[in-house]
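Peer 1: here is my input, please return the structure:
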Amino acid sequence: MAVTGCPQFVMSRSVTCTASGLMCVLIALTLAEAHIRILITYPGDDTSSAYKWSIKWILYVQSIGVALGTIVPAFRWFTAARFKCSALRRKSFKNEFKIETYWIQRLVDWKESSLPLQVRHRKWKKFLHAIRRLLLNYCLGVQILLVWASKLVLLISASFFHHIKKLKIFVIRASDETSGTESGGNAQLDLTRYVLLLPGEPGIPKETLKNIWNEVDKVTEKGKRQKLINLIELLHKSNNFNGVREFESNRVPSLHSQEPPNSWSLPVVTLTCIAIALPNISNDNANQLVRCVGEGLTLLNLIEKSLDENGALAIIRNAADIVWVGVDLYCKWQDKDLRKISLHGRTSKEILEELSHEAERTVMQFLKEVKDFLMDNPLNWPVKIIAANSMYRITQTILLASGNMETDEGLFDHLSIMIADILAASLTNLPHVITIKCHHNSQKQRQNSVRQAALLLGETEEILQILQQPDAG
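Peer 2: Purely as a prediction, here's the structure:
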């Protein structure tokens, strides 16, 4: 639907564009005839023209340009004429030359509308209006003549191909009777009901629809080759969505009368910072978690942007993105090295308390220094403060939930499962996001949006299968 409704594709299958294709073919043949005639008339004579030896190169360059410019229009004319020949008997001769309203509607509207100029004298206004109507009537006549001539060209071309097709069918039947073979075919998916057609347009060739369908399949296959392996490995750790409820507790006192709204990405980034800051965690495990979350965030950003149509949570997404840049590239949170913080024999509880105190200090210092009433709304806070508030609430929640602190490895696994739960819960929105991309309102962006949806479907096919498993909910 997106391809067949594209304005460029609609124009390419119109009768005027088809007639121009035949004109290109005729021009190319005329140039070929002139080229052959010159070779016959002046064999090996380079002095017959004022351009002397360069005349051959001029002809070569012109011939190459015409050939390249003729290929696509010629195929377009050939396809339209071949498809038209199969529908010759469906319409009467009169209906074949009927001018559809969309060819002249704009000119008719201009002719009937009032003058755009402000003219005070009624006689002059009437005179100008009559002149404009006369000019537009002339334009209407020219437009109708061009469309009618284009339809005639298409009809003649279709009749020509129809006779060739009849001859070809006769030959094939004779061959089949001789060989005694029967032809069979596989059932094809009927895509014609999804095609957007102009009024009076008979349809689109099956080969064209098949090419469109194959293009979608190729994009989907490309997405399958780019599947997010690390993210899939992390999602296998999630068997429910408990992490969505556990990462933040209502028992943690707020630092401000209003709390910033949460997104999917910010708690995931914050939990990742805490996990890689824990002591006795190997670099391989920490780096693997960063790779998994990095792949997940590419999908989370897409989901959040699609669901947040008004952009109300853009500042929250920006905070998560800025924090993630520091984590992914430098293993830092708010200029604090997350790997060095675990040195000097500190326990997991001590590290959580240090991150919590640092985050609380950052938020409280900001609230004391800033007296602007606009800052009462957390959505107006700087991204650094929003990220610090998230760190404070999540670290305090973990400290409250861990009366007897787990081992470092156990806490790391627990946080990884929480991250996997949040990612899995957010990724359940993928089918909705893919659907939204397939229903893009802008004609200019619809085709590209559908192509992105097909690519996304290929990339996330295995992820969607994981989320549909009974133990994923």
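
Peer 1: going by C-alpha atoms from here, please, whenever you check contacts or count neighbours.
Peer 2: Will do.

Peer 1: for Arg339, what are its contacts?
Peer 2: 276-277, 331 (Cα atoms under 8 Å, 6 or more residues apart in numbering).

Peer 1: any chance of those residues in CSV, plus secondary structure?
Peer 2: What follows is those, written out as CSV (DSSP: H, G, I helix; E, B strand; the rest coil):
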residue, secondary structure
Ile276, helix
Ala277, helix
Cys331, coil
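
Peer 1: most neighbours among these, which one?
Peer 2: Ala277 (26 neighbours; other Cα atoms under 10 Å).

Peer 1: relative to Val293, how far out is the closest residue in space to that one that isn't next to it in sequence?
Peer 2: Excluding its sequence neighbours, the residue lying closest to Ala277 (Cα to Cα, 6 or more residues apart in numbering) is Leu338, at 4.7 Å. As judged by Cα to Cα, to the nearest Å, Leu338 and Val293 stand 16 Å apart.

Peer 1: ok, back up a step: ok, the contacts of Arg339 vs Leu154, which is closest?
Peer 2: Closest approach to Leu154 among these (Cα to Cα): Cys331, at 66.6 Å.

Peer 1: how about this one, so we can line them up?
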Amino acid sequence: MDYNYDLVDDYDQALSPLNRCNNISRNLIDELWLVLYKLHQQNRFSKPMPTIGMYIALASLCCILAMVADFLHSRKNGKIWIPCKYFTLDAVSLTVIAVAMKLPMDLTNPMPGVMDEQAKLGSVAFMCIMMTFLLPSLATMNGKELVTNIIALGLLVITLVVNVCIQIHTGLVSYSEDKHLSDYYGFQKSTDPFAYANRAIAISYVAMLLMLLMIYICSALMILKSKQDLESKYQAAHERALIVQQQAGQLTVENLKQRVINYGIMAATGSPQLMTVCSATSSASAVIGLSISLLHAAKTFNIYVTRKGYKAFDSDYKWSILVIFIIQSIGIALGAAALFYRFYAPLTFKLYREGKWNLFKFYDVESCWTHTLSDWKHNRLYSSSSPNFNVVFYKLQILGLTLLTLSQTATVRTCKAIRIIPVLISICVRQVLRFVKWVVSLFGIQLRKQPAPNIRQYVLQPQDDMELPDALLYFIIKSVERSIQNAEKQQPSKLMKLLENFRDFEGVKKFDILLVQSSPGLDYPNCWSLPVVTLATIALSLCKIQLSTLKNFLNGVSEGLVYVKLVEKSLSNKDELVSVQTAAERLWLEVEVYHKWLGNHLQDPDFRVKTAIQIVEWFNEKATNMVTVVGSMDICANSMRRVTQTILLFYQNSIDKISHEELFDELSSMISDILAACLTNVPQVIALKCQTSAIEKREESVHAAATLLGKTTEIIKTLQARQLPNLNPDDLPFIDKWRDHLTAPAP
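Peer 2: So this is what the prediction gives:
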């Protein structure tokens, strides 16, 4: 042991009166001295504990903010089932949750204060609330992610349960110096009925944690099968939608709006998270979460009323305990408010149509709950070279999966029994709402506009015994329409200003005439963005143009390239074009940010004394010298060489007469024509975004399509008013096909 000799002198002075007492042995004095020293060391080691407490509070606050973000997002989009978007079960959230659970994981620090004990128990309650809140996020994962995250959560929960059980056994979870002293000396015994309830509350929390973990495992097994069922329903609705779309003809703005709404209904009603929220396990977990929040509130109220004279906090965490308790209590309250909506999830649907349901059928366990286990039972999960081992292992596999199936069935029936509470309440509330609706209808008032009757063909029922009401469809439609309307206020004004120079797609065939041959081995295909970037580079180097005009031009091209990239990534993403598109994207970054082209300044002082054609010749000379360089520079230089040679050929008879302004107008017109030709594919991009294949991303993709439609409404109307070339629809996404068609001789 390393002694602090200054402290030795202090302890000797403190114990000097005892040294003068003849009836006290030296060994006792040495033991007292050692006790004082150990107490000092313990106090020194416990100094960082308040900082650790604030770290716990910060982690808890992060979880709460994520839950609030999900709640606000759901209210904004009219989703009363509160899907998990920001607070999901993943490695980051599990790490933050583990930090927030530091108090119940602590096996050594005593919690003598009343608030200390309540904060430790409150952390366990907060864990239960977070598990209940995170349950729908399981539906956003694939099979591998489900297994990984369930195992990680299970390890965290089991570790927490074991630690709490140890503290229940040792009495640390209900430790109180005042109680132990009063019991030992026989005075001031507490008459508070909650004085010895901490142990029972801790046991209840442990039981609920284990129940929630079983619900997670049960839900994960159900989700794997239910996603397949939802996918088959979606494909059937998709086939119906395709028939309607073929009958509608051209993709006008109105047709696109209806298509986005139809697919929005399919994506929202076929959401895996909505399917999970509608399940019995979700309803049961919501009831468990609300029960825990009520128990926590009752215990907190009892402390406030009956224990004002007790020490609030007296652990090594000191004042940080109060911060942790307040933040996690807020989290429990907010989580309970969110779970209140899920508790009434049956109100969103017509459960057991016309309120008639069979109690025995109510306890039936649908095949989706046991389908995955049944598949595993009929397949060999492991095989070795030993036949005897294979036989033994397969029998053990059958036994284990049979027990799991029985456990799964028991869990589902337990959850359905708990679910009776919200179902009965929902039936009562539904009757009240029907009465209110009837009373309101007597005055000729319609509460909300009813959806069109044919819209129900796009509704995917989350479960076979559920029917979505018109109110939910109304909210889904309004959510999609709101996305379109909000986006309509964000029209790309600079791009629309640039498109005023549109000249019936003439620039598509003029930017690179076929007379200009590529160098051997440098015959790259053209994408939409590369010629736009190349032409814009030349235009931005014309120094005699006003800066305000150049700035507006730059902003217009930047806005246009955003939509060009969407078209290229969605429709013209062939392997031979990807490298060209990447080179164009990198080149535009250099031009837009650094005002350079392949390392050369666009605002070169020498350009001020050069004519417009001399600037073009300078670019042509630089590009010709660079075309031998391999990589993206090679692609960009070759494009510049072809474009500049085309310009020089076009103006070969008027080299000295063309001005900066005239060349700028010509380049702007060509860029406008190319952008207009490319943007004729935007309706196809919107339609493609509506029908993404990933079930977890369909809602997000539909809202992205709605936003794109809103922003490009005016552009689509403008371009559809023009006469398009008679191209094969499959050729429209490719600029080379456009150029070949426009330059082909008339028949």
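
Peer 1: just to revisit the earlier point, which residue in structure 2 lines up with the residue nearest to Ala277 of structure 1?
Peer 2: Correspondence of Leu338 of structure 1 to structure 2, assessed by TM-score structural alignment: Leu602.

Peer 1: repeat for Ser306 of structure 1
Peer 2: Aligned partner of Ser306 of structure 1 by TM-score structural alignment: Ser570.

Peer 1: for its match, give me its contacts.
Peer 2: Ser570 of structure 2 sits next to 685, 688 when contact means Cα under 8 Å, 6+ apart.

Peer 1: gap between it and Lys179 of structure 2?
Peer 2: From Ser570 of structure 2 across to Lys179 of structure 2, the span is 70 Å (Cα to Cα).

Peer 1: what's the answer for Pro520 of structure 2, then?
Peer 2: Noted for Pro520 of structure 2: a distance of 92 Å to Lys179 of structure 2, by Cα to Cα.

Peer 1: after superposition, how close is the helix or strand hosting Leu587 of structure 2 to structure 1?
Peer 2: Taking DSSP states H and E as the definition, Leu587 of structure 2 sits inside helix 575-594. For helix 575-594 of structure 2, the mean distance to aligned residues of structure 1 following superposition is 2.5 Å (mean Cα distance after the TM-score superposition for structure 1).

Peer 1: same question for stretch 399-411 of structure 2.
Peer 2: In the superposition against structure 1, stretch 399-411 of structure 2 averages 1.8 Å from its aligned positions (mean Cα distance after the TM-score superposition for structure 1).

Peer 1: mind listing what's buried in that stretch?
Peer 2: Across stretch 399-411 of structure 2, burial judged by 16 or more other Cα atoms under 10 Å covers 401, 405, 408-409, 411.

Peer 1: state the helix or strand in which Glu666 of structure 2 lies.
Peer 2: Going by DSSP H and E, Glu666 of structure 2 is in helix 660-679.

Peer 1: which residues in structure 2 form strands?
Peer 2: 350-351, 466-467, 596-597, 600-601 (DSSP state E).

Peer 1: give the equivalent position in structure 1 for Trp267 of structure 2.
Peer 2: You called it Trp, but residue 267 of structure 2 is Ala. Under the alignment (TM-score structural alignment), Ala267 of structure 2 pairs with Ala2 of structure 1.

Peer 1: now render the strands of structure 2 as a markdown table, adding distance to Leu121 of structure 2 and mean neighbour count.
Peer 2: Shown next, in a markdown table, are the strands of structure 2 (distance: least, Cα to Cα, whole Å; neighbours: other Cα atoms under 10 Å):
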| stretch | distance to Leu121 of structure 2 | mean neighbour count |
| --- | --- | --- |
| strand 350-351 | 37 | 20 |
| strand 466-467 | 38 | 16 |
| strand 596-597 | 62 | 22 |
| strand 600-601 | 66 | 13 |
